[in-house]
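Visitor: Have a look; sequence and predicted model below, questions after that.
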Amino acid sequence: MTLRNVTVIGTGYVGLTTGACLASLGHRVVCADADPGKVERLRRAEVDILEPDLPDVVRAGLASGRLEFTQDTRAAVEKAEVVFLCLPTPMGVGGAADLAAVEAVADEIRDRLPRGCTVVNKSTVPVGTAERVAALLDRPDVTVASNPEFLREGRAVHDFLHPDRIVVGAADPDAARQVADLYVGIDAPRVLTDTAGAELAKYAANFFLAMKLSFANNLATLCERLDADVDDVIAGIGHDPRIGRAFLDPGPGWGGSCLPKDTHALLNVCEESGVEFPLLRATIETNVEHQRRLVERVVAGCAGPDGSLRGVRLALLGLAFKAGTSDLRDSPALAIARLLRERGAELYAYDPAVSERRPDLSDLLTIVDTPLDAVDGARACVVLTEWPQFRDLDWAAVAGRLGTPLVFDFRNILDPGRLGEAALSWEGVGRTPAMAS
């Protein structure tokens, strides 16, 4: 087993998970971040993000001496054999990925990289980025590779240590094998390719997952029109191994830190390449239309005499883009909230992972401390994140606080029977109370 000196630049979800998990595999890892406060907290094993098992892995790495944190990016790479770039690539103008952070770091470390080291793009980047980074580095003695991450928030540590596959792309096959060999002891298929293949694999994966979710949401609408139960239909197709059950749960639309920006970035790549990909465009448009359709259902059930939600108080349960994380980036819950607010609704929201008041959301909604605070006097309750604790709420108490006994369960996680016993009316996605019972 060959243990390496590894530097990870960026300590977000991907960077911190990558650094801490590589240290747990025995490598010597330095994680660099430009935020001095964050570096100091990480040195004390204080992890800001909500991610199961990650604080434990960070503590273990620090205790073993194999994991350290620094703000000095240039010094961090001086002894590195492998340098991972785990930097933000947000959606930029026209949907293209904004590579400013990647380019800035490449410029910063250019003259400090040791001869023969490998720079690895871990961030999700457009095809051609590895070549772009190589040109910026202008170091023929340094190889640039692509090793896209396939980590799910809420399961990032598990996914790193138990991946479905490890994809590495490099022009030099030996460099690709060297990067793949970092995952020592992990039993997973290795896909070794060139950088274009690795970069496109990440975008293709996220597009396909988004497409399945848009399909499920559109299917749910069809089920509502035809009095069919979407759960039964999905069960009927999900057992087919060619289709699979994963990512077929209807809900309030898809979102999060990856799918929206990556589908738009891929669409931008298609346009620049002169390739028509109507399925990709339809996947994005279907998601937007689905959210509008859900909002119209709330309007139909809660609108005032003027047909609007002006002055109507609504309770939102859930703000994070999915349960198990506090991440609000491109959350479908917030997309629904914005559409409701545009119709005039006054929104009060509760999320177990979002407790602090958020100044950036103050014009949109009010965050409260408990679910009962959210529903107090509300015209309806709208469930937008699949937190399991919402199933176990005292729904009789909720009914006593709601102004109108109406619950929109846009995650299909509640028991309509229990709500019925509390004299509450339940509406799901692609299901009726009778079907759910």
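Guide: Cool, the structure landed.
Visitor: From now on I want contacts and neighbour counts done on CA atoms only, so please keep to that.
Guide: Will do.
Visitor: C-terminal to the helix or strand containing residue 59, what's the next element?
Guide: For residue 59, the enclosing helix or strand under DSSP states H and E is helix 54-64. Scanning forward in sequence from helix 54-64 by DSSP H and E, the next helix or strand is strand 67-70.
Visitor: Report all helices and strands that that following strand contacts.
Guide: Contacts defined by 3 or more C-alpha pairs under 8 Å, 6 or more residues apart in numbering; DSSP states H and E place strand 67-70 against helix 13-24, strand 28-32, helix 36-43, helix 54-64.
Visitor: how many neighbours does the nearest residue to residue 251 once chain neighbours are set aside have?
Guide: Residue nearest to residue 251 in three dimensions, not counting chain neighbours: residue 411, with 4.8 Å by C-alpha to C-alpha, 6 or more residues apart in numbering. By other C-alpha atoms under 10 Å, 19 other residues sit near residue 411.
Visitor: residues in contact with residue 411?
Guide: Residue 411 makes contacts with 250, 251, 252, 383, 384, 385, 386, 428, 429, as judged by C-alpha atoms under 8 Å, 6 or more residues apart in numbering.
Visitor: The structure to be compared is supplied as follows:
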Amino acid sequence: MRIAMIGGGYVGLVSGACFAEFGTEVTVVEADAAKLAALRDGRMPIYEPGLDKLVEANVAAGRLSFTGDLPAAVAGADAVFIAVGTPTRRGDGHADLTYVYAAAEQVARALTGYAVIVTKSTVPVGTGRRIAEIVQGVRPELEFDVASNPEFLREGAAIADFMRPDRVVIGAATDRARETMRQLYRPLYLIEAPIVFTDIETAELVKYAANAFLAMKITFINEMADLCERVGADVHDVARGIGLDGRIGRKFLHPGPGFGGSCFPKDTLALVRIAQDHGAATRLVETTAAVNEARKAGMAQRVVSACGGSVRGKTIAVFGLTFKPETDDMRDAPSLPIVARLIEDGATIRAYDPAGMEAAAPLLPAAVQYCTGALDAAQGADALVVLTEWNEFRALAPGRLAEAMRGRVIVDLRNIYEPTIMRGAGFQYSSIGRR
């Protein structure tokens, strides 16, 4: 089979490379000339473990190619995946579908025969139907189907998630479309991965519902962490005690400074707007989004309080900038409001992130000093703040941190260190939801 993937960003590039690994002939269309040149040169525009080798192998095998010529890529394709960005629309919180609809119109003009037009981007309910209307308006005579195939890729583990998924959700209206999609995912039948076929509207909503539920779990355990601090309990024991209940599950019960990334913040807000448009209440999701934003903003105050009520004139080391480890994604990262607030309050910031400093630089105040390593960031610092739980930070010996730092304040917003060990090493150590 042959497919075109419109968009060489995170979703399109990972999905395209994985489909090629399945044996499908894949052409990824990227409109950005600089990104296209990088891809053709074998340079990945994103950080994702193993992606460079997967792309290299499939390009060498002739199954994966990159182009800026959409009509050439689409002509003769069995399926065309739309994997362009759907950022939050300014002013109202809705998903901005400008790129999706523009791609649909271009695809309609370029198709030379029957194909399934598949939304891989996260799109609101009703988008698939609107794409069908756009295509019919451009090419009334064209045979085509529209399908929804939302992605469930965790940054840092995206390849494994695609190749060995918990489930694949496909929304389609015709047997012909379902059979095309079934053939594309045929390798997953061999490992008995669940393939869930639904109507288009249901598939579109599944993605938003899944992300909103996970965001609520994170927000719930963060609020429980705050309560643990007040009553003298340990949030990790609470999380384990409830997570072993099979109805709840252990994942996404890790306390921290709030969720960020490319999905949860914008998708929770978009789901609220979808519900409002249709007159349905989503109070839990609304509260989740509001509580999370307030939490990220309030984490800086924890640092200020740990430093005696003021950070003016103090040097603060920051470990980690990305919203999670194993990615360079800075979208809605908790580090953005926290670092900005600390600088506003007069602190000098020395930051280190293994993958995200280049992406962080345009988003953070220019005063941030970027360092070559964790110990370099800690050198001469009055306080240390852990914002991302990269494994290399966990491995640092307390003694080496003590030698590098001038002060002894550590604010661990990811709970990567043991309190008794850090306090035994002479640190004034504080974390989230622990005694």
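Guide: Sure, I can see it. Remember, predicted model here, so these are calculated numbers, not experimental data.
Visitor: Need the TM-score between these chains.
Guide: Once superposed, chain against chain, the TM-score is 0.94 (TM-score structural alignment, normalised by the length of the second structure); 426 aligned residues with a C-alpha RMSD of 1.7 Å.
Visitor: Report the buried residues of the helix holding residue 59 of the first structure.
Guide: 54, 55, 57, 58, 59, 60, 61, 62 (16 or more other C-alpha atoms under 10 Å).
Visitor: Surely the fifth one is in contact with residue 45?
Guide: Yes - the criterion here is C-alpha atoms under 8 Å, and residue 59 of the first structure meets it with residue 45 at 5.5 Å.
Visitor: what about the strands in the stretch 251-400 of the second structure?
Guide: Using DSSP state E, counting those that start in this stretch, the strands found in the stretch 251-400 of the second structure span residues 315-319, 348-352, 369-370, 383-386.
Visitor: what stretch of the first structure lies opposite the third one in the alignment?
Guide: Mapped onto the first structure using TM-score structural alignment, strand 369-370 of the second structure spans residues 366-367.
Visitor: so how far does that stretch sit from its counterpart in the second structure?
Guide: Following the fit onto the second structure, the mean deviation recorded for stretch 366-367 of the first structure is 2.0 Å by mean C-alpha distance after the TM-score superposition for the first structure.
Visitor: Can you give the contact residues for that stretch?
Guide: Residues lying outside stretch 366-367 of the first structure but in contact with it, judged by C-alpha under 8 Å, 6+ apart, are 347, 348, 349, 350, 355, 356, 357, 358.
Visitor: Tell me the most packed of these, by neighbour count.
Guide: When the contacts of stretch 366-367 of the first structure are compared by neighbour count (other C-alpha under 10 Å), residue 349 ends up highest, at 25 neighbours.
Visitor: Contact partners for the equivalent of that residue over in the second structure?
Guide: When the structures are aligned by TM-score structural alignment, the residue of the second structure matched to residue 349 of the first structure is residue 351. In this structure, residue 351 of the second structure makes contact with 317, 318, 319, 320, 321, 368, 369, 370, 371, 377, judged by C-alpha under 8 Å, 6+ apart.
Visitor: could you redo the last one with a cut-off of 10 Å?
Guide: Remark: with contacts taken as C-alpha atoms under 10 Å, 6 or more residues apart in numbering, residue 351 of the second structure is in contact with 316-321, 339, 357, 368-374, 376-378, 384-385.
Visitor: Then residue 199 of the first structure?
Guide: In this structure, residue 199 of the first structure makes contact with 121-130, 145-148, 167-169, 193, judged by C-alpha under 10 Å, 6+ apart.
Visitor: tell me the SS of it?
Guide: Secondary structure of residue 199 of the first structure, reduced to three states by DSSP: H, G, I helix; E, B strand; the rest coil: helix.
Visitor: do residue 103 of the first structure as well
Guide: Secondary structure, three-state DSSP: residue 103 of the first structure is helix.
Visitor: Can you tell me what it aligns to in the second structure?
Guide: Pairing criterion TM-score structural alignment: the partner of residue 103 of the first structure within the second structure is identified as residue 101.
Visitor: That match - how many residues pack around it?
Guide: 18.
Visitor: Name the helix or strand for the residue nearest to it when sequence neighbours are not counted, please.
Guide: Closest residue to residue 101 of the second structure in three dimensions, ignoring its sequence neighbours and counting by C-alpha to C-alpha, 6+ apart: residue 131, at 6.6 Å. The secondary structure element spanning residue 131 of the second structure is helix 127-138 (assigned by DSSP H and E).
Visitor: Pull out the buried residues from that helix.
Guide: The neighbour-count check on helix 127-138 of the second structure (16+ other C-alpha under 10 Å) flags 127, 128, 131, 132, 134, 135, 136 as buried.
Visitor: Over to stretch 270-280 of the first structure?
Guide: Along stretch 270-280 of the first structure, these residues count as buried under the neighbour rule (16+ other C-alpha under 10 Å): residue 280.
Visitor: Excluding residues flanking it in the chain, which one is nearest the corresponding residue of the first structure for residue 182 of the second structure?
Guide: With the correspondence set by TM-score structural alignment, residue 182 of the second structure lines up against residue 180 in the first structure. Nearest residue to residue 180 of the first structure in three dimensions, chain neighbours excluded: residue 168, at 6.5 Å (C-alpha to C-alpha, 6+ apart).
Visitor: mind checking how far that neighbour is from residue 149 of the first structure?
Guide: 10 Å (C-alpha to C-alpha, to the nearest Å).
Visitor: can you list residues touching both of those two?
Guide: Taking C-alpha under 10 Å, 6+ apart as the contact rule, residue 168 of the first structure and residue 149 both touch 121, 122.
Visitor: more neighbours, those two?
Guide: A side-by-side neighbour count of residue 168 of the first structure and residue 149, using other C-alpha under 10 Å, places residue 168 first with 29 against 23.
Visitor: Walking through the stretch 301-437 of the first structure, point out its helices one by one.
Guide: Assigned helices in the stretch 301-437 of the first structure, in chain order: 332-342, 371-375, 395-401, 416-421, 433-436 (criterion: DSSP state H, counting those that start in this stretch).
Visitor: Provide the aligned range in the second structure for stretch 21-40 of the first structure.
Guide: For stretch 21-40 of the first structure, the aligned range in the second structure is residues 18-37, judged by TM-score structural alignment.
Visitor: Revised request: answer the last question for stretch 74-89 of the first structure.
Guide: Alignment of stretch 74-89 of the first structure against the second structure: residues 71-86, by TM-score structural alignment.
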